[in-house]
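*Asks:* just a sequence and a predicted model for now, questions to come.
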Amino acid sequence: MSGTLYVVSTPIGHLDDITRRALAVLGEVDWIAAEDTRHSQALMDHIGVGTRLISYHDHNEAQRTPELVKRLSEGDQGALISDAGTPLVSDPGYRLVRACQDAGVTVVPVPGASALLAALAVSGQPSDRFLFEGFLPAKGAARERALERLAGSDVTTLIYEAPHRVLSLLEALAPKVAADRELTLCRELTKRFETVRRGPVADILAWVSADKDQRRGELVLVLGPAARGEALDERDRALARALLEELPLSRAARILAAHTGLKRQALYSYLETL
């Protein structure tokens, strides 16, 4: 009979944020696949779990996946964890989950801490719809395209960013958004130096530029949605004006929505201002 793979969330900082269910599962499985076994061993020591750790990360994922699936297919009970938080969120693991499903191995979530959801919850930004961008490309045209996408997003957008790149990201983003476009910087969530600050992008840029401590640790940036019309680039705004010259407002809004993928009602309201 096949075993089970448990996808287990671990704390993102405060070690007391592990669930009782996670403690039980980690203590009972045959092995734990961990992104960095040295890092995870410190957590295991803290919670008193002696289960064997197996290294599973970006560089050995292809090789290690069939090995783990074979063990599970033969009856092992295994757990997958990341360095912190919920596995697979900007971390390796989805290939293992897919391979287990394809092999008929049961995959069970053991939910818990997540930097993504923790940041959204305290950001003060609209949370009815949101987009997770993960880590942006580090440089070049791909990074520029990602910044343009952020600037035009009409939903709250969450970004993970490396501390040494956060200042350059804010410097590049500030000129692309409206002066009142808000961003919440969440740093070191649940840890000793936890910081959450919300304000216009330019204000957050000035604060991070003046205080190098805000360029340290784990960061989640939560960018508020673009206002009406801000989600359109200059080419689309020109198209909007041209459509209005030839068509009724409702028809123009329908065509513009089909072209941009934005909500027709929001575009209708924007077109009324032109």
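*Replies:* Perfect, thanks for sending it.

*Asks:* contacts, neighbours, all on C-alpha from now
*Replies:* Fine.

*Asks:* isn't L173 up against R149?
*Replies:* No. L173 lies out of contact with R149 (C-alpha atoms under 8 Å); the separation is 10.5 Å.

*Asks:* which of those two has more neighbours?
*Replies:* Using other C-alpha atoms under 10 Å as the criterion, L173 and R149 rank with L173 on top: 18 against 14.

*Asks:* SS state for that one?
*Replies:* Assigned by DSSP: H, G, I helix; E, B strand; the rest coil, the conformation of L173 is helix.

*Asks:* excluding its backbone neighbours, what's nearest it?
*Replies:* L147 (6.4 Å; C-alpha to C-alpha, 6 or more residues apart in numbering).

*Asks:* now that neighbour: which helix or strand?
*Replies:* helix 140-152 (DSSP states H and E).

*Asks:* run through the strands of the stretch 101-250 of the chain in chain order.
*Replies:* Assigned by DSSP state E, counting those that start in this stretch, the stretch 101-250 of the chain shows strands spanning 106-110, 130-135, 156-161, 182-187, 195-200, 219-223.

*Asks:* out of the ones you listed, nearest to I81?
*Replies:* Of all the strands of the stretch 101-250 of the chain, it is strand 106-110 that lies closest to I81, at 10.1 Å by C-alpha to C-alpha.

*Asks:* in that closest one, what counts as buried?
*Replies:* For strand 106-110, the neighbour count (16 or more other C-alpha atoms under 10 Å) marks 106-107, 110 as buried.

*Asks:* just put those residues in CSV and tack on distance to L249.
*Replies:* Formatted as CSV, the buried residues of strand 106-110 follow (distance: C-alpha to C-alpha, whole Å):
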residue, distance to L249
T106, 53
V107, 51
V110, 50
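
*Asks:* go through those residues and say which is closest to Q41.
*Replies:* V110 (19.2 Å).

*Asks:* grab the nearest non-local neighbour of the closest one.
*Replies:* V110 sits nearest to V8 (C-alpha to C-alpha, 6+ apart), 4.7 Å away.

*Asks:* relative to A142, how far out is that neighbour?
*Replies:* 32 Å (C-alpha to C-alpha, to the nearest Å).

*Asks:* okay, the two: which has more neighbours?
*Replies:* A count of neighbours by other C-alpha under 10 Å puts V8 above the other of V8 and A142, at 26 against 11.

*Asks:* so A119 touches L223, yeah?
*Replies:* No. Using C-alpha under 8 Å, A119 makes no contact with L223, being 11.0 Å away.

*Asks:* presented hereafter is structure B, for comparison with structure A:
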Amino acid sequence: MNFKANYLKMKNFFLFTLCSTLAMVSCQEKVKVDPMAPKEEGDKVIVHEEYSGTEPTKPEETEFYEPTVPRVEPSHLGSPPSDAIVLFDGKSLDGWVSSNDGSEANWILNDDGSMTVKDKAGDIETKQHFGDIQLHIEWRSPKDVNDEGQHRGNSGIFLNGLYELQVLDQNDNPTYVNGQVGSIYKQHVPLAMASVASGEWNTYDVIYHAPAFNADGAKIKSGIITVLHNGVLIQDHVEIKGTTPYIGWPKNPSHGKGPLKLQDHGDNSRVSYRNIWIREL
């Protein structure tokens, strides 16, 4: 073997050995990624202070026990949860007043534990005022059909006394879809029409987050509403654009907490309500 061939053989062996050694060192000294290390979210840095910095992470390092979650007894056979505020229990209208002048609510109290709109008596609303809420309410249109369109079984449920969730007998009764049953009136069309037969009881379960306003009265956050109609999701975390007038466009007057208001549509709609309760969020 001549000198040049021997030199090349030794050079290749040396390079192979060096690369192998570097690869072993690289494997042994990998950079360990800390899953709890600070991460940037936009212009905000999140720091996980409880992480110990050692590997592997112990299960208890990602667990916490305070603050404890309050215990709430759930609904049983139609009864409200243990922390609910019952707004109507079928026995009296003591918690309600006329929206017109604050006088005693003048709707019809029925023997079956429900109340019915008294034609031309006007809207009624709760004495208590609320902000963010979970609402359960049951309603029924008359069994005998007496009109059509917006004049059949029409009422409404107003959050903060301002934002209407539509009540309407929609069965074989076409109307404009942003005013049909389950709509956020003139704003959001429901995802489905889930009404039961005319004369049977419907349920609305609502999650409502009120809008927010700054010190100058300007809106800085829109209200948000989610609605289930007879257990079917019909409004999915939609933005309330403002008030819900029949004529005109949404307005955004500054306000704080407000009443729950029920509408007398003024056309002998004879809508009935029962089992109304709220959980403040």
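*Replies:* Nice, thanks for sending it over. Just so it is clear, the model here is predicted, and its values are computed rather than measured.

*Asks:* quick one: TM-score?
*Replies:* Scored by TM-score structural alignment, normalised by the length of structure 1, the superposition of the two chains gives a TM-score of 0.23; 102 aligned residues with a C-alpha RMSD of 5.9 Å.

*Asks:* can you list the buried residues in the strand or helix carrying A79 of structure 1?
*Replies:* Using DSSP H and E, A79 of structure 1 sits within strand 77-81. In terms of neighbour count (16+ other C-alpha under 10 Å), strand 77-81 of structure 1 has its buried residues at 77-81.

*Asks:* make JSON lines from those and add distance to V208 of structure 1 to it.
*Replies:* Putting the buried residues of strand 77-81 of structure 1 into JSON lines (distance: C-alpha to C-alpha, whole Å) gives the following:
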{"residue": "Q77", "distance to V208 of structure 1": "46"}
{"residue": "G78", "distance to V208 of structure 1": "42"}
{"residue": "A79", "distance to V208 of structure 1": "38"}
{"residue": "L80", "distance to V208 of structure 1": "35"}
{"residue": "I81", "distance to V208 of structure 1": "32"}
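
*Asks:* now, among the residues you listed, which is nearest to E28 of structure 1?
*Replies:* So of the buried residues of strand 77-81 of structure 1, ranked by how close each gets to E28 of structure 1 (C-alpha to C-alpha), first place is Q77, at 8.2 Å.

*Asks:* what's the distance between the residue nearest to L173 of structure 1 and L219 of structure 1?
*Replies:* L147 of structure 1 sits at a distance of 17 Å from L219 of structure 1 (criterion: C-alpha to C-alpha).

*Asks:* give me the more crowded residue out of the two.
*Replies:* When neighbours are counted by other C-alpha under 10 Å, L147 of structure 1 and L219 differ, and L219 comes out ahead with 23 against 19.

*Asks:* ok, how many other residues are close to R95 of structure 1?
*Replies:* R95 of structure 1 - counted by other C-alpha under 10 Å - has 14 other residues nearby.

*Asks:* which residue packs closest to it, ignoring adjacent ones?
*Replies:* Closest to R95 of structure 1 by C-alpha to C-alpha, 6+ apart is T65, at 7.3 Å.

*Asks:* give me the buried positions along the host helix or strand of the one you found.
*Replies:* Applying DSSP H and E as the criterion places T65 of structure 1 in helix 61-73. The neighbour-count check on helix 61-73 of structure 1 (16+ other C-alpha under 10 Å) flags 61, 64-65, 68-70, 72-73 as buried.

*Asks:* what's the closest of the buried residues of strand 77-81 of structure 1 to R198 of structure 1?
*Replies:* Closest to R198 of structure 1, out of all of the buried residues of strand 77-81 of structure 1 and judged by C-alpha to C-alpha, is I81, at 31.1 Å.

*Asks:* how far away is that closest one from S73 of structure 1?
*Replies:* 19 Å.

*Asks:* and what of V108 of structure 1?
*Replies:* 15 Å.

*Asks:* same deal with R198 of structure 1?
*Replies:* Taking C-alpha to C-alpha, one finds R198 of structure 1 at 48 Å from S73 of structure 1.

*Asks:* and for A202 of structure 1?
*Replies:* 54 Å.

*Asks:* then G27 of structure 1?
*Replies:* Taking C-alpha to C-alpha, one finds G27 of structure 1 at 20 Å from S73 of structure 1.

*Asks:* do S250 of structure 1 as well
*Replies:* 57 Å.

*Asks:* repeat for I54 of structure 1
*Replies:* 17 Å.

*Asks:* can you check A33 of structure 1 too?
*Replies:* Separation of A33 of structure 1 from S73 of structure 1 (C-alpha to C-alpha) stands at 16 Å.

*Asks:* now swap in H46 of structure 1 and tell me
*Replies:* According to C-alpha to C-alpha, H46 of structure 1 and S73 of structure 1 sit 31 Å apart.

*Asks:* what does E144 of structure 1 give?
*Replies:* Counting by C-alpha to C-alpha, the separation of E144 of structure 1 from S73 of structure 1 is 45 Å.

*Asks:* and A146 of structure 1, by the same measure?
*Replies:* 41 Å.

*Asks:* okay, now the nearest residue to L223 of structure 1 once chain neighbours are set aside: neighbour count?
*Replies:* Excluding the flanking residues, the one nearest L223 of structure 1 by C-alpha to C-alpha, 6+ apart is L183, at 4.4 Å. For L183 of structure 1, the neighbour count with other C-alpha under 10 Å is 27.
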